[in-house]
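Chemist: One predicted model, sequence on top.
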Amino acid sequence: MPDDSAPPAHGSPARAPSGSATAAKDPAAPASGPSRKPAPARGVRGAVLARLPGLALAVSIAAVATALGRLVPVVGGPVTGIVLGVLVAVAVRPGAVLRPGIAFAGRGVLQAAVVVLGAQLSLGRIVTVGLGSLPVMLVTLAACLAAASWLGRRLGIVRDLRTLIGAGTGICGASAIAAVTPVIGAAEAEVAYAVSTIFVFNVAAVLVFPALGHLLHMSQHAYGLFAGTAVNDMSSVVAAATTYGGPAANYAVVVKLARTLLIIPVCLGLAALARRRAAAAAGSAGAGRPEARRVRVGRLIPWFLVGFLALAAINTAGLVPHAAHQPLSTLAGFLITVALSAIGLSTEPATLRRTGPAPLLLGGLLWGVVSVTSLATQYLLGHL
């Protein structure tokens, strides 16, 4: 599993002169080498100061994107942020001064956003959606991830990108992409393409699903379950369900929040796979030693998922004031917008052009798989 800690580039260079292998082995090296004392101060303070310009730029773009997203709720702030970030990157081409802060926003802020998302979950309320919704959620997720792997290979899409599109489509859009990205170590261009792909079909769902629900004569409950399992980002779920009716919207929101919990097992599974691949690669690159490595559970579980689950449990216990739910939800959305703005700033349009239209085709196919699977499962369970 990729290391979720901050990269050591800003905190460790000063240690190289005194800790290198050359200094340790050369008996002629002077005893009073370079002082080690300034290194920690320079590492911590320097890292903070180095991140400020790029982080400030990402926050500024996110503020503009949030304002524009409120004018067009179907698009929303996160997608607007990634688009504005790409436009700024094309116009300005951020240099070395901005890169540390942009990298931190695209990784550290992204992880913090996932933690704050836990405040929106009440485990007790989720149970009230009924056992009938769980089979629909699990079947649609399994079908989506399987289709993403199979179809993605045949379309020639790289593993990380098809994983991001599959998780975003099968779980909860940008939030799932935010959670999966640091686990698999996906590149910025892959994240940008995945978020853009998910957005296209969210808009399509908002426009198509209400009419489809009326065509199938779906009840408010059935349509709420359909929208909650087949639409990704919360804003799009609300838009698609509210058009159909108030009861459908209320139920769809609870189903959508329940789907968010599926981030945890999916990320744990991906973390285990990433760790196994890394161990296999290390074994083949080495002398083929059969010695097994000890796997520490603490390193297998990303810290931000622990925080996510802990905050959800705290909210379930009633320790998060009801008045704080909306501000925390707004904060989570803004942090995701900051992170995606930074990812947009890191994106090279040439990379997106080289990727081609295959990921968009995969997103469309997966959207169809999830929609059909949701309706078919409801029909088999007698909800339709």
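Modeler: That came in fine, so what should we check first?
Chemist: Please count neighbours and contacts with C-alpha atoms only from this point.
Modeler: Noted.
Chemist: show me where the stretch 1-150 of the chain has helices.
Modeler: With DSSP state H, counting those that start in this stretch as the definition, the stretch 1-150 of the chain shows helices at residue ranges 16-19, 21-25, 38-71, 76-92, 99-104, 110-117, 123-127, 133-154.
Chemist: Below is structure B, check it against A:
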Amino acid sequence: MNLNQRQIQLIYFVLLAACFMPFMSPALALLIGIGLSLLGLKHQKMSSFTAIVLQASIVLMGFGMNLSQVVQASKSGFEITAVSVIATISLGLLLGKLLKVDHKISVLIAAGTAICGGSAIAALAPVIKARNFQISFSLIVVFVLNALALLLFPMIGHFFHLSQEAFGYWAAIAIHDTSSVVGAGASYGAKALEIATTVKLTRALWIIPVSVAFAFIDRKNEKGKIKIPWFIGLFVLALLFAHFVPQMQDTFGHLNWLGKRGMVVALLLIGSNISIADSKQAGLKSFVLGIVLWFSIATLSFLAIQHHLINY
């Protein structure tokens, strides 16, 4: 499209404002961004802020987590989440090598599947210095599978007559994003929702050690220097501050909302900055990796629950 920079800037201004509206979901923002890119409507100055918006959003979302619930969840679900997170990331990296998928895409898809979908990808992307097309494709894979899980998991649970407790654990382990875990749990029953949310909370906290671990792994690219992701430290501080200053809960709620909306803004910018040439680098194998990894973890965790290898 032949538009001047002023017209393009206006389009971006309208879309960025729309990111703060309830109807604009993370997946929709990413797709709109990709559409802008395909139409040749890129705003280079805005795209340069993508990394800082991502990191700031992660920090702000820390204000929305309840430390007491985190501690309680850790007592009941730590072992389960530890095994599932480590196993999923390890399997994802192995499958990535076997399928010859871009290494950083493999890392992001594995982390997104293992921890909490788009949030984990957004947190880890700046740590491993992922490029926009690597982030975009990882997010697309996770978003598509996440949407399928929201629809399929309750149906499968009812078909196999899973108890609410069993379904809650299965959903928390095998569904990517927290929102879909909550949605699936709520549709299955109150007890399923309670367990799914609690275990998922513990799983989401693995963003911290996984990000730090990959910062250490990536040190070879920095001539031996280890760069700890600063925003992860601020995320922990936000979590602690929200716990020790309870009288500011209303403010923390607003900051958490701003973080979630900031994530939507970042996804719009990420999508708008990819190119067809970059897209070809990702290829179909990225989707194969995501599908195989998700199916493997969902199946293994389901069998473990069916054979009572997971206590609930």
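Modeler: Yep, that arrived. These figures come from a predicted structure and were not determined experimentally.
Chemist: where does the TM-score land?
Modeler: Counting by TM-score structural alignment, normalised by the length of structure 2, the TM-score of this superposition works out to 0.89. Behind it: 305 aligned residues with a C-alpha RMSD of 2.4 Å.
Chemist: hang on, the earlier thing: quick one: closest of the helices of the stretch 1-150 of structure 1 to Ala285 of structure 1.
Modeler: Nearest to Ala285 of structure 1 among the helices of the stretch 1-150 of structure 1 is helix 21-25 (22.0 Å), distances taken as C-alpha to C-alpha.
Chemist: Tell me the residues of structure 2 aligned with the closest one.
Modeler: Across structure 2, nothing matches helix 21-25 of structure 1 (TM-score structural alignment).
Chemist: do the same with stretch 357-374 of structure 1
Modeler: Stretch 357-374 of structure 1 corresponds to residues 284-301 in structure 2, going by TM-score structural alignment.
Chemist: picking up where we left off before, possible to save the helices of the stretch 1-150 of structure 1 as CSV with mean neighbour count?
Modeler: Below are the helices of the stretch 1-150 of structure 1 laid out as CSV (neighbours: other C-alpha atoms under 10 Å):
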stretch, mean neighbour count
helix 16-19, 13
helix 21-25, 11
helix 38-71, 18
helix 76-92, 22
helix 99-104, 23
helix 110-117, 24
helix 123-127, 15
helix 133-154, 19
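Chemist: Give me the residues contacting the match of stretch 357-374 of structure 1.
Modeler: Residues outside stretch 284-301 of structure 2 that contact it (C-alpha atoms under 8 Å, 6 or more residues apart in numbering): 84, 88, 91-92, 95-96, 99-101, 105-106, 109-110, 113, 137-138, 141-142, 145, 170, 173-175.
Chemist: Could you do stretch 48-68 of structure 2 as well?
Modeler: Contacts to stretch 48-68 of structure 2, defined as C-alpha under 8 Å, 6+ apart, come from residues 119, 122-123, 126, 231-232, 234-236, 238-243, 252-253, 255-263, 265-266, 269-270.
Chemist: Tell me how far that stretch lies from the chain's centre.
Modeler: Here stretch 48-68 of structure 2 is found 12 Å from its chain centre; the criterion is C-alpha atoms, centre = their mean, to the nearest Å.
Chemist: same deal with stretch 174-183 of structure 1?
Modeler: That offset, for stretch 174-183 of structure 1, works out to 2 Å (C-alpha atoms, centre = their mean).
Chemist: average offset between it and structure 2?
Modeler: For stretch 174-183 of structure 1, the mean deviation from structure 2 after alignment is 0.6 Å (mean C-alpha distance after the TM-score superposition for structure 1).
Chemist: In structure 2, what range does that stretch match?
Modeler: With TM-score structural alignment as the criterion, stretch 174-183 of structure 1 aligns to 118-127.
Chemist: How about Phe133 of structure 2: what's its closest non-neighbour residue?
Modeler: Leaving aside its sequence neighbours, Phe133 of structure 2 sits nearest to Ile274 (C-alpha to C-alpha, 6 or more residues apart in numbering; 5.2 Å).
Chemist: any idea how far Ala249 of structure 1 is from the counterpart of that neighbour in structure 1?
Modeler: Under the alignment by TM-score structural alignment, Ile274 of structure 2 pairs with Thr347 in structure 1. Here the criterion is C-alpha to C-alpha, to the nearest Å. By it, Thr347 of structure 1 lies 35 Å from Ala249 of structure 1.
Chemist: One more: Ala146 of structure 1?
Modeler: Separation of Ala146 of structure 1 from Ala249 of structure 1 (C-alpha to C-alpha): 29 Å.
Chemist: for Ala113 of structure 1, same thing?
Modeler: As judged by C-alpha to C-alpha, Ala113 of structure 1 and Ala249 of structure 1 stand 24 Å apart.
Chemist: where does the residue nearest to Phe133 of structure 2 land in three-state SS?
Modeler: coil (DSSP: H, G, I helix; E, B strand; the rest coil).
Chemist: got the contact list for it?
Modeler: Applying C-alpha under 8 Å, 6+ apart to Ile274 of structure 2 gives the contacts Ile34, Ser37, Asn132, Phe133, Ser136.
Chemist: One more pass at 7 Å, please.
Modeler: In this structure, Ile274 of structure 2 makes contact with Ile34, Ser37, Asn132, Phe133, judged by C-alpha atoms under 7 Å, 6 or more residues apart in numbering.
Chemist: ok, now Thr260 of structure 1?
Modeler: Each residue near Thr260 of structure 1 by C-alpha under 7 Å, 6+ apart is listed here: Ile171, Cys172.
Chemist: Identify the residue of structure 2 aligned to it.
Modeler: Using TM-score structural alignment as the criterion, the counterpart of Thr260 of structure 1 in structure 2 is Ala204.
Chemist: what separates its match from Phe143 of structure 2, distance-wise?
Modeler: 16 Å.
Chemist: Show me what Val203 of structure 1 lines up with in structure 2.
Modeler: The alignment partner of Val203 of structure 1 in structure 2, by TM-score structural alignment, is Ala147.
Chemist: Excluding chain neighbours, what is closest to that match?
Modeler: The shortest distance from Ala147 of structure 2 to any non-neighbouring residue, by C-alpha to C-alpha, 6+ apart, is to Ser180 (7.4 Å).
Chemist: Would you mind getting the average deviation of the helix or strand encompassing the one you found from structure 1?
Modeler: In the assignment (DSSP states H and E), Ser180 of structure 2 maps to helix 178-188. By mean C-alpha distance after the TM-score superposition for structure 1, the fitted helix 178-188 of structure 2 averages 1.5 Å away from its aligned residues in structure 1.
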